[in-house]
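Asks: below are the sequence and a predicted model for it; my questions follow.
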Amino acid sequence: MKEINILLVCNAGMSTSLLIEKMEKAGAILGVETHVEARPVDDIKSHLGNKEVILLGPQVRFKEKQIVALVEGKIPVAVIDMSAYGTMNGEKVLKQALDLVNN
């Protein structure tokens, strides 16, 4: 089974709990062991560890350049598609993460 470690970044680290649940369910259907951790944008530095991709909630898109600089190109960083985030489409967000890791 494929495995992926994702860091979701938002304002307070709480608004993504439903999205995490839906991403993990989508992972089970797709045969991907999905480990997702949500953190507030100002708290990510100490949580990069084994993360393979960082996804930002649309509300913190303005921090993208800062986070890209922080990880020095070692971890792919992207803003979650706004419609996928708004509808809590866990499968679409998981597929975005997988595409980033596989490219």
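Replies: Arrived safely, thanks for sending. Numbering: from 1, shown residues only.
Asks: C-alpha from now on. contacts and neighbour counts both.
Replies: Fine.
Asks: in this protein, which spans are helices?
Replies: For the chain, applying DSSP state H gives helices covering 17-30, 64-71, 82-86, 90-102.
Asks: what helices and strands are in contact with the second one?
Replies: Yep, that's helix 64-71 we're talking about. strand 77-79 (3 or more CA pairs under 8 Å, 6 or more residues apart in numbering; DSSP states H and E).
Asks: now the longest one
Replies: Contact partners of helix 17-30 among helices and strands, from 3+ CA pairs under 8 Å, 6+ apart: strand 32-40, helix 90-102.
Asks: dump the ones you listed to CSV, plus distance to E72 and mean neighbour count.
Replies: Shown next, in CSV, are these (distance: least, CA to CA, whole Å; neighbours: other CA atoms under 10 Å):
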stretch, distance to E72, mean neighbour count
strand 32-40, 19, 19
helix 90-102, 16, 18
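Asks: do you know which of those lies nearest M82?
Replies: helix 90-102 (10.0 Å; CA to CA).
Asks: against that first model, consider the following:
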Amino acid sequence: MADKIIALACAAGMSTSLLVSKMQKAAADKGKDYEIFAKSTADIDNMLAANPKPDVLLLGPQVGFMKAEVQKKAAAADVPMDVIKMQDYGMMRGDKVLEAAEALMK
């Protein structure tokens, strides 16, 4: 069982898979045992209702327009959430996105 669960949501759940790989490597390099995965925004309700639910939810910048709607759902589930910074997403900076996720989990 992972120490923390980090969920990413994007348009189809596939464009974020490379970022997930980079985040997993960054977590492993730091000695962290995190479960990190990406799914489609259509799965957000299921992710927030899962047991265990994610410790943090990050939206891909391409679905950032959904932030207000998702924030309400995440708050109701007591899951912190935010939108991944466009620069970090575009440059596939897994270490930076991991740091942002960790900051939200504190």
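Replies: Nice, thanks for sending it over. Owing to the predicted nature of the structure, the values given are computational and were not obtained by experimental measurement.
Asks: and the TM-score between them?
Replies: Put the two chains on top of each other and the TM-score (TM-score structural alignment, normalised by the length of structure 1) is 0.91; 101 aligned residues with a CA RMSD of 1.3 Å.
Asks: reformat the helices and strands packed on helix 17-30 of structure 1 as a markdown table; add distance to A69 of structure 1.
Replies: As requested, the helices and strands packed on helix 17-30 of structure 1 are exported to a markdown table (distance: least, CA to CA, whole Å):
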| stretch | distance to A69 of structure 1 |
| --- | --- |
| strand 32-40 | 17 |
| helix 90-102 | 17 |
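Asks: which among these is found nearest to V53 of structure 1?
Replies: Of all the helices and strands packed on helix 17-30 of structure 1, helix 90-102 comes closest under CA to CA, at 6.4 Å.
Asks: and the closest one, what does it pack against?
Replies: The contact analysis (3+ CA pairs under 8 Å, 6+ apart) places helix 90-102 of structure 1 against helix 17-30, strand 53-56, helix 82-86.
Asks: format these as TSV; extra columns: distance to E64 of structure 1 and mean neighbour count.
Replies: Below are those laid out as TSV (distance: least, CA to CA, whole Å; neighbours: other CA under 10 Å):
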stretch	distance to E64 of structure 1	mean neighbour count
helix 17-30	20	18
strand 53-56	7	26
helix 82-86	14	14
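Asks: what's the closest of the ones you listed to V36 of structure 1?
Replies: helix 17-30 (6.2 Å).
Asks: follow-up on the earlier one: indicate which one of the helices and strands packed on helix 17-30 of structure 1 is closest to K25 of structure 1.
Replies: helix 90-102 (7.8 Å).
Asks: would JSON lines of the helices and strands packed on helix 90-102 of structure 1 with distance to V71 of structure 1 be doable?
Replies: JSON lines is the format used below for these (distance: least, CA to CA, whole Å):
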{"stretch": "helix 17-30", "distance to V71 of structure 1": "22"}
{"stretch": "strand 53-56", "distance to V71 of structure 1": "10"}
{"stretch": "helix 82-86", "distance to V71 of structure 1": "23"}
